[in-house]
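S.K.: Quick one: sequence plus predicted model below, questions after.
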Amino acid sequence: MVNYGMLEPQEIRELIRKQEITGPTAGMSKGNTQANLVILKKEHAFDFLLFCQRNPKSCPLLDVTEPGSYIPAMIAENADIRKDIPKYRIYRDGVFTEEVADITEYWEDDMVGFLIGCSFTFETPLLESGIPIRHIEENCNVPMYKTNILCNKAGMFEGPTVVSMRPMTPEDAIRAVQITSRFPAVHGAPIHIGDPGQIGIKDITKPDFGDAVPFKPGEVPVFWACGVTPQAVAMESKPSIMITHAPGHMFISDIKDEAFSVL
């Protein structure tokens, strides 16, 4: 069996292009930064850039492509964002219409790609510190939820913050705050710990994106701002077209995690 965690990002991306990898990318190419993706037409790009600037916890920008370019030159100069993600989602006028493995036929010459920091990046230092990550243990996608925390509006873009959740003991949660605080470029510290109802989550067993994971006795939910937020925002703001990664199916960059650590 292939150990995807030990492969270089270029090798992972090649397997994705061949559609030999089609599932979530958590744990792959350990030590390399993973990214969320948003693609918009140029007419909406400035508003979305401003949205990211006003909502850095949910949408920490790692790279923005030139209009018409599908190469994220700052984080992977030989990559192609049309082909290097296992699954993409197409939203038209705010409606999720389809999920595909390649977006070459959807690409237009005025499109701009936004690569946004992903919490999968800080999972490696959490694991190295002995903090278990449940969705990796269960070999499933991280659970993600819409919340009642509203993003700061920018131009046409507005909507709720989406969070990712990891069950932890209270002791591990404290250590996780300390560790992830070092990575503001990939969402940083949690935005909530404990009662899901306080942030508008009615049923922790029914995530809006990803898969539910089990809790062990004594564990509490720990929530991080999530780069799937733009997908919830797309549903509210209804741009003519927005192309994103499918939740949990990330772009794996050539940049090492340490590049985004502030300590």
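M.R.: Thanks, I have it.
S.K.: going forward, measure contacts and count neighbours with C-alpha atoms only.
M.R.: OK.
S.K.: What's the separation between the residue lying farthest from the centre of the chain and Cys140?
M.R.: Within the chain, Pro217 marks the point farthest from the mean C-alpha position, 28.2 Å out by CA atoms, centre = their mean. Going from Pro217 to Cys140 by CA to CA, to the nearest Å gives 20 Å.
S.K.: again with Gly194
M.R.: Gly194 is 22 Å from Cys140, by CA to CA.
S.K.: Comparing those two, which residue is more hemmed in?
M.R.: Between Gly194 and Cys140, counting by other CA atoms under 10 Å, Cys140 is the more crowded of the two (18 against 14).
S.K.: Enumerate every residue touching that one.
M.R.: Going by CA atoms under 8 Å, 6 or more residues apart in numbering, Cys140 touches Pro24, Gly210, Asp211.
S.K.: quick one: the strands in the stretch 151-263 of the chain?
M.R.: 160-168, 192-193, 220-225, 241-245, 251-256 (DSSP state E, counting those that start in this stretch).
S.K.: got a markdown table for the ones you listed, with mean neighbour count and distance to Val112 too?
M.R.: Below are the strands of the stretch 151-263 of the chain laid out as a markdown table (neighbours: other CA atoms under 10 Å; distance: least, CA to CA, whole Å):
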| stretch | mean neighbour count | distance to Val112 |
| --- | --- | --- |
| strand 160-168 | 24 | 22 |
| strand 192-193 | 18 | 32 |
| strand 220-225 | 24 | 23 |
| strand 241-245 | 24 | 10 |
| strand 251-256 | 23 | 16 |
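S.K.: Out of the ones you listed, which gets nearest to Asn78?
M.R.: strand 251-256 (9.4 Å; CA to CA).
S.K.: List of residues touching the closest one?
M.R.: Contacts with strand 251-256, where a contact means CA under 8 Å, 6+ apart, come from 9-10, 12-13, 29, 31-37, 75-76, 81, 84-85, 245.
S.K.: ok now that strand, how far from the chain's centre?
M.R.: Centre-to-centre, strand 251-256 and its host chain are 13 Å apart (CA atoms, centre = their mean, to the nearest Å).
S.K.: That strand vs strand 241-245, what angle?
M.R.: Relative orientation of strand 251-256 and strand 241-245, computed by axes from the mean of the first three to the mean of the last three CA atoms, to 10 degrees: 60 degrees.
S.K.: sorry, back to before: could I get the strands of the stretch 151-263 of the chain as a markdown table with distance to Asp203?
M.R.: Below are the strands of the stretch 151-263 of the chain laid out as a markdown table (distance: least, CA to CA, whole Å):
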| stretch | distance to Asp203 |
| --- | --- |
| strand 160-168 | 13 |
| strand 192-193 | 15 |
| strand 220-225 | 12 |
| strand 241-245 | 25 |
| strand 251-256 | 29 |
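S.K.: ok, second structure coming up, stack it against the first:
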Amino acid sequence: MNQDTSPQALREAIRRGDFTGNTSGYSAGFVQCNLTILPADWASDFLRFCQANPKPCPLVGMSTSPGDTALPPLGSIDIRTDVPSYRVFRDGEFTEEVNDITALWRDDLVVFALGCSFSFEEALLADGLDVRNVSEGVNVPMYRTNIECTPAGPFKGNMVVSMRPFKAADAIRAVQICTRFPSVHGAPIHLGDPGLIGIEDINQPDYGDPVTLADDELPVFWACGVTPQVALEAAKPPFAITHSPGHMLVTDLRNSQLAVL
């Protein structure tokens, strides 16, 4: 498996259990998605939460009806097996991590696929920028912040962000590039002092792995699709499933299809 592996081949390897790692840098050119799965009677409120918070929760696709395990516009997908790692929540509490949710599947579940920052990393790399989590071969660092999301029904909470360090000129270029990709979080929401958005220790991410931050670099923060996991903690639905941070649904949709020219 590498950056040239097709999305279908990568999903088939995931389905067989041959690939369980984070998906950053794989299947270059194709949209990767965060995942939230909820019972149908919670789905309308979560949809409104996504619509009210498009930066952290940009909706790329969703089930056509409860119980559907396929997402036809995004590829030949079985949502029960085609994500490398899933998180299971019960009453808002994270209870377990699994590589297959077939045994947990229910006929009332609705799938939401949300845009992921891994998709715009390709555009940053193509411009010659060093995407640190890719060059260091680790999962991107993610942090809880003090930035409040707009509530919708029981769903509320503070935004989660992902961070990539850049020198000042490269940070400006990253803003310019990512502005073209609003469906995968768009431009950064903060540059510089992490304390201003409630991050106490940049070397201790809440999710993912720390990366090297040089003295002449700025931490650059993007809204992150792990934010729904914080909203699940607040809403406390009886049952929910998400992707594990960094372990995305890789689709057949091309990043270029989401770009705003």
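M.R.: Yep, it's here. Since the model is a prediction, treat every value here as computed from it, not as a measurement.
S.K.: nearest to Ile71 of structure 1, of the strands of the stretch 151-263 of structure 1?
M.R.: Of these, nearest to Ile71 of structure 1 by CA to CA is strand 251-256, at 11.4 Å.
S.K.: For the closest one, grab the matching residue range in structure 2.
M.R.: Mapped onto structure 2 using TM-score structural alignment, strand 251-256 of structure 1 spans residues 249-254.
S.K.: Next: stretch 79-99 of structure 1.
M.R.: Using TM-score structural alignment, the partner range for stretch 79-99 of structure 1 is residues 77-97.
S.K.: From Ser44 of structure 2, how far out is Pro210 of structure 2?
M.R.: 36 Å.
S.K.: With neighbour numbers in mind, choose between those two.
M.R.: Between Pro210 of structure 2 and Ser44, Pro210 has the larger neighbour count (other CA under 10 Å), namely 20 against 15.
S.K.: Tell me the residue in structure 1 aligned with the more buried one.
M.R.: Under the alignment (TM-score structural alignment), Pro210 of structure 2 maps onto Ala212.
S.K.: tell me the contacts of its match?
M.R.: So Ala212 of structure 1 contacts Val142, Pro143, Ile204, Thr205, Lys206 (CA under 8 Å, 6+ apart).
S.K.: ok, the counterpart of Gly227 of structure 1 in structure 2 - how many residues close by?
M.R.: When structure 2 is aligned by TM-score structural alignment, Gly227 of structure 1 is paired with Gly225. When neighbours are counted by other CA under 10 Å, Gly225 of structure 2 registers 30.
S.K.: go on, the one 10 residues further on?
M.R.: Around Ala235 of structure 2 there are 19 other residues, counting by other CA under 10 Å.
S.K.: what does Thr97 of structure 1 give?
M.R.: 10.
S.K.: just the one 10 residues further on next, same as before
M.R.: Counted by other CA under 10 Å, the residues lying close to Trp107 of structure 1 total 18.
S.K.: go on, the one 4 residues further on?
M.R.: The tally of other residues near Met111 of structure 1 (other CA under 10 Å) stands at 22.
S.K.: Hmm, Phe89 of structure 2 is touching Ile241, no?
M.R.: Yes - counting by CA atoms under 8 Å, Ile241 is a contact partner of Phe89 of structure 2 at 6.0 Å.
S.K.: ok, the equivalent of Gly192 of structure 2 over in structure 1 - contacts?
M.R.: Structural alignment (TM-score structural alignment) places Gly192 of structure 2 against Gly194 in structure 1. Neighbouring residues of Gly194 of structure 1 by CA under 8 Å, 6+ apart: Val220, Pro221, Val222.
S.K.: Ser256 of structure 2 too?
M.R.: Ser256 of structure 2 makes contacts with Gly29, as judged by CA under 8 Å, 6+ apart.
S.K.: Pull up the gap between it and Thr81 of structure 2, please.
M.R.: Taken as CA to CA, the span from Ser256 of structure 2 to Thr81 of structure 2 is 26 Å.
S.K.: Remind me what the lengthiest helix in structure 2 packs against, helices and strands.
M.R.: With secondary structure taken from DSSP state H, structure 2 has its longest helix at helix 40-52. Secondary-structure packing of helix 40-52 of structure 2 (3 or more CA pairs under 8 Å, 6 or more residues apart in numbering; DSSP states H and E): strand 109-115.
S.K.: The strand it packs on vs helix 40-52, what angle?
M.R.: Computed with the same axes, to 10 degrees, the direction of strand 109-115 of structure 2 lies at 20 degrees from that of helix 40-52.
S.K.: with structure 1 superposed, average distance for strand 109-115 of structure 2?
M.R.: By mean CA distance after the TM-score superposition for structure 1, the fitted strand 109-115 of structure 2 averages 0.1 Å away from its aligned residues in structure 1.
S.K.: Beyond that strand, next helix or strand please.
M.R.: helix 118-126 (DSSP states H and E).
S.K.: Report the aligned residue range of structure 1 for that following helix.
M.R.: Under TM-score structural alignment, helix 118-126 of structure 2 corresponds to residues 120-128 of structure 1.
S.K.: Let me see the residues that make contact with the matching stretch.
M.R.: 26-27, 30-34, 132-133, 176, 179-180, 183, 186, 257.
S.K.: run the last query once more with 7 Å
M.R.: Contacts to stretch 120-128 of structure 1, defined as CA atoms under 7 Å, 6 or more residues apart in numbering, come from residues Ala26, Lys30, Gly31, Asn32, Thr33, Gln34, Ala176, Thr180, Val186, Asp257.
S.K.: For PyMOL, what selects the buried ones among those?
M.R.: Buried residues among the contacts of stretch 120-128 of structure 1 (16 or more other CA atoms under 10 Å), as a PyMOL selection:
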select buried, resi 26+30+31+32+33+34+176+180+186+257
